[in-house]
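In: Here is my input, please return the structure:
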Amino acid sequence: MSDYSIQEFIEQTKKQGTAKGGFDLETDRILEVSLEDKVWAKMGAMIAYNGDIKFEREGMMEHGVGRMFKKTFTSEGGELMKATGQGQLFLSDQGKKITILDLQKEKITVNGNDLLAFEPTVDWDIQMMRRVAGMMSGGLFNITLEGHGKIALTTYFEPLTLLVEPGRPVMTDPSATVAWSGTLEPEFRTDVNYRTFLGRGSGESIQMEFNGHGFVIVQPCFEGEMSSQ
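Out: Just a heads-up that it's a prediction; the model follows:
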């Protein structure tokens, strides 16, 4: 058989098995969800499915008045879609690398642009970033997730996890910051007197500072630059 035949291509790229435990990585950039009830996912992330699955946009009152208020009056919170039914669902986001985390009574905060999907057993809320709202165009929206269940994060290329220890703070560029442990509360630093600017060298001088004990996940590309390409 030719190395480049259609049959060889099918063998190399066909779906491998069935998702285990709800979420599974079909490839590094495609999430397979073995759907038996419902799942929340980023709007527009569905690339394929089989079975009897219905998709609905997140309703205005879907998650209560409090979250509706935050989404409406702070312009924060990415749109979600709810997939219900039974079947195999495949999700992806601009070819970004996917990481699955299984929360076990843990808490993590994720940049809203980098949250691909989460199981309905996970409790979540929008974290309001008042201090940064006036510093960056559009601000930042972050989602805090906790409890039991799987979540799927996306990063441009391989993620890097930095450990935060007392007395050894970690500073990051907001556009490269993907997630951080629930034990941390970032502060936003600005210094217009920087002569050598961090990040892309574009003159911005906003950094996130993490103090305490926990971890921060960053990606090697900036969210705004890659999404505009």
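In: contacts and neighbour counts: CA atoms only from here.
Out: OK.
In: K42 contacts A83, doesn't it?
Out: No. At 10.4 Å, K42 does not count as touching A83 under the criterion of Cα atoms under 8 Å.
In: The two: who's more crowded?
Out: Each of K42 and A83 has its neighbours counted (other Cα atoms under 10 Å); K42 has more, 23 against 19.
In: so how many other residues sit close to M81?
Out: Counted with other Cα under 10 Å, M81 comes out at 19.
In: Check the secondary structure at it for me.
Out: Of the three states, M81 takes strand according to DSSP: H, G, I helix; E, B strand; the rest coil.
In: Run a quick check on it versus K38, I expect a contact.
Out: No. M81 is beyond contact range of K38, at 10.3 Å (criterion: Cα under 8 Å).
In: The structure of the following sequence is requested for comparison with the preceding one:
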Amino acid sequence: MSAAQYLSEGREFVDASICKYLPEEATYPESIHKSMLYSVLAGGKRLRPVLVIASAEAVGGNRQDILPFAVAAEYIHTYTLIHDDLPALDNDDLRRGKPTNHKVFGEAIAVLAGDALLTQAFYLMTHSGLMSAIPPERLLQAAHDMTDAIGTSGMIGGQVVDIESEGKPIDAETLEYIHVHKTGCLIKACIRAGAILSQANTDQLEALSNYGEQIGLAFQIVDDIL
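Out: Here you go, the predicted structure:
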């Protein structure tokens, strides 16, 4: 199977359960749940959850066992997109050919929808009842990794440096910091998560971590060029 075929098949697998762990639109208060589902169902490559699955399978894991964690990775990514599109940040009107979340639901609901998706992601990542085949200490380790990747020492830190660098000359070191942290940290954490959850040994985890660093940096560079 080619990489493109694997990604397509993995996307279909994730999409089949992407709404499974969210309240239905009609659940009160409807506005927040409509907003969450609007962005979650807006399409996309589902790269991050597929990377969770791929790394798990690379070390002998079962994708079904770690599906909630993979879905959580997509919720985290979707939260970042909702917030990135807000007027205070990128101020985008369109996302994947559709009006951005805040254009449809207003800025306040969009902020809360992003917050709610992030909260739901951590609910899933730490829910041992949904992933009973995974040792609880492995869930905790993977969730801790993800927390570090999206906080001020990771994605948010990269976003802040990017904002503060706008309109200023930027050196190669700062640019690499932005690339590694803004996008690379989450991608690396997704790859590490699948391996951690699937009992990867030290050598396997180190190799996949190194791979995650490189692919995360490459992804951001390509995104900037395009």
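In: Please state their TM-score.
Out: Laid over one another, the chains give 0.31 as their TM-score (TM-score structural alignment, normalised by the length of structure 2), with 133 aligned residues with a Cα RMSD of 6.4 Å.
In: just so I have it, where are all the helices in structure 2?
Out: Read by DSSP state H, structure 2 holds these helices, from start to end of the chain: 3-15, 30-40, 47-58, 67-84, 101-105, 107-125, 136-150, 155-165, 172-179, 185-197, 202-225.
In: In CSV: those helices, plus mean neighbour count and distance to L94 of structure 2.
Out: Formatted as CSV, these follow (neighbours: other Cα atoms under 10 Å; distance: least, Cα to Cα, whole Å):
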stretch, mean neighbour count, distance to L94 of structure 2
helix 3-15, 15, 22
helix 30-40, 20, 12
helix 47-58, 24, 20
helix 67-84, 24, 11
helix 101-105, 20, 9
helix 107-125, 20, 14
helix 136-150, 19, 24
helix 155-165, 17, 20
helix 172-179, 16, 23
helix 185-197, 29, 23
helix 202-225, 15, 17
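In: Reformat those as JSON lines; add distance to R95 of structure 2.
Out: Output for the helices of structure 2, formatted as JSON lines (distance: least, Cα to Cα, whole Å):
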{"stretch": "helix 3-15", "distance to R95 of structure 2": "18"}
{"stretch": "helix 30-40", "distance to R95 of structure 2": "9"}
{"stretch": "helix 47-58", "distance to R95 of structure 2": "17"}
{"stretch": "helix 67-84", "distance to R95 of structure 2": "9"}
{"stretch": "helix 101-105", "distance to R95 of structure 2": "8"}
{"stretch": "helix 107-125", "distance to R95 of structure 2": "13"}
{"stretch": "helix 136-150", "distance to R95 of structure 2": "21"}
{"stretch": "helix 155-165", "distance to R95 of structure 2": "19"}
{"stretch": "helix 172-179", "distance to R95 of structure 2": "21"}
{"stretch": "helix 185-197", "distance to R95 of structure 2": "20"}
{"stretch": "helix 202-225", "distance to R95 of structure 2": "15"}
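In: Pretty sure G214 of structure 1 sits against A179.
Out: No. With contacts counted by Cα under 8 Å, G214 of structure 1 stays clear of A179, the gap being 11.1 Å.
In: Would you mind telling me which of those two has more residues around it?
Out: Neighbours were counted for G214 of structure 1 and for A179 using other Cα under 10 Å; A179 has more, 23 against 16.
In: Now that one: which helix or strand?
Out: strand 177-181 (DSSP states H and E).
In: neighbouring contacts of that strand?
Out: Contact partners of strand 177-181 of structure 1, identified using Cα atoms under 8 Å, 6 or more residues apart in numbering, comprise 107-111, 114, 155, 214-219.
In: mind listing the helices for structure 1?
Out: So, for structure 1 - with DSSP H - the helices run 6-13, 65-73, 130-133, 223-227.
In: Please name whichever of those is nearest to N50 of structure 1.
Out: In terms of Cα to Cα, the element of the helices of structure 1 nearest to N50 of structure 1 is helix 6-13, at 17.3 Å.
In: Quick check: buried residues in the closest one?
Out: Using 16 or more other Cα atoms under 10 Å as the test for burial, helix 6-13 of structure 1 gives no buried residues.
In: Having no further points to raise, I will conclude here.
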